[in-house]
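Peer 1: Fold the following and give me the result.
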Amino acid sequence: MSTNFTPPTERRLFGIGLALLAYFMFTGIDSSAKWLGMVGVSFIQIVFLRYFIHLLMVAAIHLPRHGTALVRTGSIRLQGLRALALLGSTACNFLAVQYLPLTVTGSIAFTVPLLICALSVPMLGEKVGWRRWTAIGVGFLGVLVIVRPGTDAFHPAALLSLLGALSTAFYMLFTRRVSGFDSAATSQFYVGIFATICLLPIVPFFWSWPSTADGWFAFFAVGVFGFVGHQLITMASGLAPATVLAPFAYFQIFFMAAASWFIFHQPPDVWLYVGAPIVIASGLYIWLRERKLAKPVVSIANEA
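Peer 2: Just a heads-up that it's a prediction; the model follows:
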């Protein structure tokens, strides 16, 4: 009898640990992007670095193992749409974090499961009952509490952040479809190659080199955090079902709050403490309904 058997409970706990580490990495993406913006690097260049470094790491790690199989896909069209959706999400988010605290952009990102639920009706032909529609509405009321439109506290960048969340929702829905015929490595490759090709013609016009050690660290970290985070969440998904991992994505708000407070000296304001729990509670309710109805659950982390 083999002595290497790992009890399912331990595998799930390890998967949860990897997922939490992935969410820490995703916070590192936004923190690096915000820091690069503060030291004068264009957000176009920041987005390019995020995907170009990601592409180099995917190629270095997966090409020797998979060879040409890495680039074979069941649908280049769906992979392209998926990559463009994530590129749009990243661009919106990286621009938004230059003007908003990470806690605000992170809280708005938690509307992704609400948007996925709403979009599943026209895109997947699913039926959404009045309970989940109510949860969607309540969740967006929470967003209004956070951004407070019509007041002096409102910044138009909040709309960019919301548009980024919408793009992420499309990305998640496309991911659900391509996962049926392409490996995670192939999907990561196409995310990197499409974004790099799209930005390569224009990024030289916005290019600048960091002039400080912390700027150089963020220069490379924005891509490394992205690649490692995606690798960890893929590994976690192989150890624990999505229904187990999904709620732990909300722990990212603690990582965002810590980074915002200690790195950028932007502590959360009182309205975030009111609005964020409303958004999170709405997302958790939808997760519970999806689980009860035995529908697929997708990641709700901010993976820009």
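Peer 1: alpha carbons only for contacts and neighbour counts from here, please
Peer 2: Noted.
Peer 1: Please, which helix or strand holds residue 35?
Peer 2: For residue 35, the host element (DSSP states H and E) is helix 8-38.
Peer 1: scratch that, residue 210 is what I was asking about
Peer 2: Going by DSSP H and E, residue 210 is not in any helix or strand.
Peer 1: dump the residue contacts of it.
Peer 2: Counting by C-alpha atoms under 8 Å, 6 or more residues apart in numbering, residue 210 touches 39, 40, 41, 216, 219.
Peer 1: buried stuff in the helix holding residue 35?
Peer 2: For helix 8-38, a neighbour-count test (16 or more other C-alpha atoms under 10 Å) marks 12-37 as buried.
Peer 1: ok so, going back, of the contacts of residue 210, select the buried ones using a PyMOL command.
Peer 2: The following PyMOL line selects those of those that are buried, judged by 16+ other C-alpha under 10 Å:
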select buried, resi 41+219
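Peer 1: okay, the contacts of residue 210 in TSV with secondary structure and distance to residue 101 next?
Peer 2: Shown next, in TSV, are these (DSSP: H, G, I helix; E, B strand; the rest coil; distance: C-alpha to C-alpha, whole Å):
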residue	secondary structure	distance to residue 101
39	coil	16
40	coil	18
41	coil	18
216	helix	22
219	helix	20
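Peer 1: thinking again about what came up before, the helix holding residue 35: what's the following helix or strand?
Peer 2: Once helix 8-38 ends, the next helix or strand along the chain (criterion: DSSP H and E) is helix 43-66.
Peer 1: For that following helix, name the packing helices and strands.
Peer 2: helix 8-38, helix 76-96, helix 184-199, helix 213-239 (3 or more C-alpha pairs under 8 Å, 6 or more residues apart in numbering; DSSP states H and E).
Peer 1: Run through who's touching that helix.
Peer 2: So helix 43-66 is in contact with 33, 36-37, 70, 87, 90-91, 94-95, 185, 188-189, 191-193, 195-196, 199-200, 203, 206-207, 219-220, 222-224, 226-227, going by C-alpha under 8 Å, 6+ apart.
Peer 1: didn't residue 272 look like it was pressed against residue 104?
Peer 2: Yes. Contact criterion C-alpha atoms under 8 Å: residue 272 and residue 104 qualify, at 7.3 Å.
Peer 1: compare with the first, here's sequence two:
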Amino acid sequence: MALRLGAAVCVSAMFIAGRVASTRGVHIVETLFYRQLLALPVVLSWIAMTGGFGSIRARRIGAHATRMVVGVAGMALNFLSYILLPPAEAVTIGFTMPIFGTILSAAILKEKTGLHRWSAVLVGFLGVLVTQRPDAGELLPLGVAVAIAAAFMTACVSLILRELGRTENAGNIVFWFTALSLPPLGLGAVLYGGGHDPLTWALLLFIGLSGGAAQMLLTGALRWAPVSVVLPMDYSSILWIALLGLLIGQGWPPATTWIGASLIMVSGLYIAWREHLHARRQRSA
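Peer 2: This is a model prediction of the structure:
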């Protein structure tokens, strides 16, 4: 739980830094490139200390390539949602990822999804509607659409990781995601990148290091505890985002954001609990 909490802090700080970097003239493709490039040494150090470099041999390079494309698209949408929306609203809508995961599991994997989980899905979407309060004229419809698309793509990544995890270890998956993304992102950085002042370069360095640290912490958390135990720590992001938002002049989120976030969190936690019960029944069967 402590590792997952640390990951939530790192991810929150990374997205806030990405928002600030965008105001200093950094293109989002450039942000993604440095996010991956500067995370690579962190990932390689982690692999060296755990399974060794022999563990990164890819058995299913096509599946890794698919994970890279979907993962980079999801990452781009997530960064963009924090640029287009107030950070607290962006993270709140991002909490709908387990909801989309339930929908995709039922539609693609044909998993049985009963009334309980479908009810939780409806409650989660009600929470999204609550965040879009009548006085929220400053919330761009495009930003809301991007945040929802980011949550959907993140849910797609979770399904791909579930399939990859059957044959590949965590270090292998993280390494190939990072390595395969660098050539296309590097080309994009050449086309859209530029010179920056020292503070902006420091922000890009921070984005890469915090992103790499978050990957290690997330993976480490799942080594020590199941998803249903560590998932609640993810929802602490709303607090870290709110505090960091204050530091960059965003103000404190309104009551509707907290109410909507609470509904989405209850929905996500209930879905996780139902999945835990389902997995336990399968093991005992």
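Peer 1: nearest to residue 265 of structure 1, of the contacts of residue 210 of structure 1?
Peer 2: Distance from residue 265 of structure 1 was checked for each of these by C-alpha to C-alpha. The minimum falls on residue 39, at 15.8 Å.
Peer 1: Return the distance of the closest one relative to residue 46 of structure 1.
Peer 2: Relative to residue 46 of structure 1, residue 39 of structure 1 is positioned 11 Å away (C-alpha to C-alpha, to the nearest Å).
Peer 1: Over to residue 20 of structure 1?
Peer 2: 25 Å.
Peer 1: residues shared between the contacts of residue 272 and residue 104 of structure 1?
Peer 2: Common neighbours of residue 272 of structure 1 and residue 104 (C-alpha under 8 Å, 6+ apart) are residue 146.
Peer 1: Those two: which is more packed in?
Peer 2: Neighbour count, other C-alpha atoms under 10 Å: between residue 272 of structure 1 and residue 104, residue 104 has more, with 25 against 18.
Peer 1: Map that one onto structure 2.
Peer 2: Counting by TM-score structural alignment, residue 104 of structure 1 corresponds to residue 89 in structure 2.
Peer 1: which helix in structure 2 runs the most residues?
Peer 2: helix 255-284 (DSSP state H).
Peer 1: which of the residues in it are buried?
Peer 2: For helix 255-284 of structure 2, burial by neighbour count (16+ other C-alpha under 10 Å) applies to 256-258, 260-276.
Peer 1: cool, and stretch 164-179 of structure 2?
Peer 2: 164, 168, 170, 171, 172, 173, 174, 175, 176, 177, 178.
Peer 1: tell me, it lands on which residues of structure 1?
Peer 2: Using TM-score structural alignment, stretch 164-179 of structure 2 corresponds to residues 178-193 of structure 1.
Peer 1: do stretch 257-273 of structure 2 as well
Peer 2: With TM-score structural alignment as the criterion, stretch 257-273 of structure 2 aligns to 272-288.
Peer 1: Contacts for that stretch next, please.
Peer 2: 103-104, 107, 110-111, 113-114, 117, 132, 135-136, 138-146, 243, 246-247, 250, 297.
Peer 1: surely residue 89 of structure 1 meets residue 160?
Peer 2: No. Applying C-alpha under 8 Å, one finds residue 89 of structure 1 not in contact with residue 160, separated by 9.1 Å.
Peer 1: Which of these two has more residues huddled nearby?
Peer 2: Set residue 89 of structure 1 next to residue 160 and count neighbours by other C-alpha under 10 Å: residue 89 wins out with 27 against 20.
Peer 1: Please name the residues that touch that one.
Peer 2: So residue 89 of structure 1 contacts 163, 164, 165, 166, 167, 168, 304 (C-alpha under 8 Å, 6+ apart).
Peer 1: Tell me the counterpart of the third one in structure 2.
Peer 2: For residue 165 of structure 1, the aligned position in structure 2 is occupied by residue 151, per TM-score structural alignment.
Peer 1: Sticking with that match, tell me its helix or strand.
Peer 2: helix 141-164.
Peer 1: Now do that helix: distance to the chain's middle.
Peer 2: 8 Å (C-alpha atoms, centre = their mean, to the nearest Å).
Peer 1: other SSEs contacting it?
Peer 2: Applying 3+ C-alpha pairs under 8 Å, 6+ apart, one finds that helix 141-164 of structure 2 makes contact with helix 61-84, helix 87-94, helix 97-107.
Peer 1: same thing but at 10 Å, please
Peer 2: Packing contacts for helix 141-164 of structure 2, counted by 3 or more C-alpha pairs under 10 Å, 6 or more residues apart in numbering; DSSP states H and E, involve helix 61-84, helix 87-94, helix 97-107, helix 170-192.
Peer 1: Which one of the ones you listed lies nearest to residue 223 of structure 2?
Peer 2: Of these, nearest to residue 223 of structure 2 by C-alpha to C-alpha is helix 170-192, at 9.5 Å.
Peer 1: check the fit of the closest one onto structure 1 and give the mean distance.
Peer 2: With mean C-alpha distance after the TM-score superposition for structure 1, helix 170-192 of structure 2 departs from structure 1 by a mean of 1.4 Å once superposed.
Peer 1: what does stretch 71-82 of structure 2 give?
Peer 2: Counting by mean C-alpha distance after the TM-score superposition for structure 1, stretch 71-82 of structure 2 comes out at 1.2 Å.
Peer 1: ditto for stretch 256-271 of structure 2
Peer 2: Here the mean offset of stretch 256-271 of structure 2 against structure 1 after fitting is 1.1 Å, by mean C-alpha distance after the TM-score superposition for structure 1.
Peer 1: Give me the three-state assignment for residue 127 of structure 1.
Peer 2: coil (DSSP: H, G, I helix; E, B strand; the rest coil).
Peer 1: Aligned counterpart of it in structure 2, please.
Peer 2: Residue 127 of structure 1 maps onto residue 112 in structure 2, by TM-score structural alignment.
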